[in-house]
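S.K.: got a structure for you, letters missing:
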């Protein structure tokens, strides 16, 4: 195991549970179109797929090439109204990040979430403001599963990519991490649907809660 100098994290479904606010935005759009609402239980597994995945869930075949752009804009407008009202850290994340800081391990965020919404969230989560880098879905011309955003975050953090770990809850996260030459950790507590096959994603490790990362790093007893 290569001891990391930096841990890079996905945001939605890994550090923050954003599903309740994404779910509310989806139901706002569904109601405006006379569609039945979906439950949070239905929305949560696809929350990592952003507006596209959620709108496909709510509209089915009616989310198509003709409706895609206006529905996506309506969703983004609804989400922008209040993107952090019910968003919370996943259990253990604050402790995890504090212990990483104490152990002088940098941490950064690499997300496919647009900068507009990432910037709207981070001021409400103090621990995330200590990130050595924040790379969003529109920071570069490509997004995950392309490895470029991860490599850019490593560059901004001044850490060799080979000395970075990447933690995420989606197949594209693991693919991007592997292509970037990083050790990958599946956040199995995140937004994983029943039809997903995470055992085929070839993550280096899997954790069922955020604090299990400390066990992998042998930082369980680190002093805060």
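M.R.: Thanks, I have it. All of these numbers come straight from a predicted model, not from anything done at the bench.

S.K.: contacts and neighbour counts: CA atoms only from here.
M.R.: Will do.

S.K.: need the helices for the chain, in chain order.
M.R.: Secondary structure of the chain (DSSP state H): helices located at 19-32, 40-43, 50-59, 68-81, 93-102, 115-121, 148-157, 171-179, 212-217.

S.K.: Below is an additional structure, to be compared with the one above:
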């Protein structure tokens, strides 16, 4: 029998691979981005595999470009930053990109229990907030925190800032990458690992306190229906 967890004051969610099915937006955007870089004369050759990009999700953007375009300089990485954001926002506003099944319903249920809900993401602030807005999550998400907005060096620092700002003492961290596990534990939080995205390594969530195969399991735990 699983250990019963006390209802948290707040739940902090990662975005990519946790609430948002990133590949449904990133795969078409990835191809467009490298087409634009080639048009700008900043990139030559074949488009790097999108799998490298997907496996890097959860990292800071600067580290992602080091993996995707290791030989490119700061100018190229900066242009890629700008293009990625521009193309992702365009795609979201066209209706591209999908939430995981049951996300909106689960957030509504958790919010209805009086649990405060936040996003803590290494993504760009405009991108994360656009997802929250266009995908109908703004009634449930109290605030979104991103490394890009607060210039935090690690996810643990971002989570600490969020907790301190809102005077939260008892929370869960929910995410799909080892950086989410580390950020939660560094701040004394219970960590729920999302095992449904499949972007990371096999042992990515080995140190999570629990893992889930779909987000609605959170509601089931809290209502005693699991």
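M.R.: Structure received. Bear in mind the structure is a predicted one, so any value in this text is a computation, not a measurement.

S.K.: Out of the helices of the first structure, which is closest to residue 198 of the first structure?
M.R.: helix 171-179 (7.1 Å; Cα to Cα).

S.K.: Hmm, residue 80 of the first structure is touching residue 118, no?
M.R.: No - Residue 80 of the first structure is not in contact with residue 118 according to Cα atoms under 8 Å; the separation is 10.7 Å.

S.K.: And those two? Which one has more around it.
M.R.: The neighbour count for residue 80 of the first structure versus residue 118, taken as other Cα atoms under 10 Å, is higher for residue 118 (20 against 16).

S.K.: Show me what that one lines up with in the second structure.
M.R.: Counting by TM-score structural alignment, residue 118 of the first structure lines up with residue 128 in the second structure.

S.K.: distance of residue 82 of the second structure from residue 88 of the second structure?
M.R.: In this structure, residue 82 of the second structure and residue 88 of the second structure are 10 Å apart, going by Cα to Cα, to the nearest Å.

S.K.: So between those two, which is more surrounded?
M.R.: Set residue 82 of the second structure next to residue 88 and count neighbours by other Cα under 10 Å: residue 88 wins out with 23 against 12.

S.K.: Now do the same contact list for the closest residue to the more buried one other than its chain neighbours.
M.R.: In space, and not counting its chain neighbours, residue 88 of the second structure is closest to residue 29: 6.5 Å by Cα to Cα, 6 or more residues apart in numbering. Neighbouring residues of residue 29 of the second structure by Cα atoms under 8 Å, 6 or more residues apart in numbering: 84, 87, 88, 91.

S.K.: would you turn those residues into TSV with distance to residue 175 of the second structure?
M.R.: Shown next, in TSV, are these (distance: Cα to Cα, whole Å):
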residue	distance to residue 175 of the second structure
84	22
87	25
88	21
91	24
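
S.K.: Among those residues, name the ones in strands.
M.R.: Residues of these located in strands (DSSP state E): none.

S.K.: Buried ones among those?
M.R.: The neighbour-count test (16 or more other Cα atoms under 10 Å) marks 84, 87, 88, 91 as buried among the contacts of residue 29 of the second structure.

S.K.: What about the residue nearest to the last one when sequence neighbours are not counted, how many residues nearby?
M.R.: Spelled out, that is residue 91 of the second structure. With sequence-adjacent residues excluded and distances taken as Cα to Cα, 6+ apart, residue 91 of the second structure is closest to residue 25, at 6.9 Å. Per other Cα under 10 Å, the neighbour tally for residue 25 of the second structure reads 19.

S.K.: before we move on, what about residue 206 of the first structure?
M.R.: Neighbour tally, residue 206 of the first structure, other Cα under 10 Å: 21.
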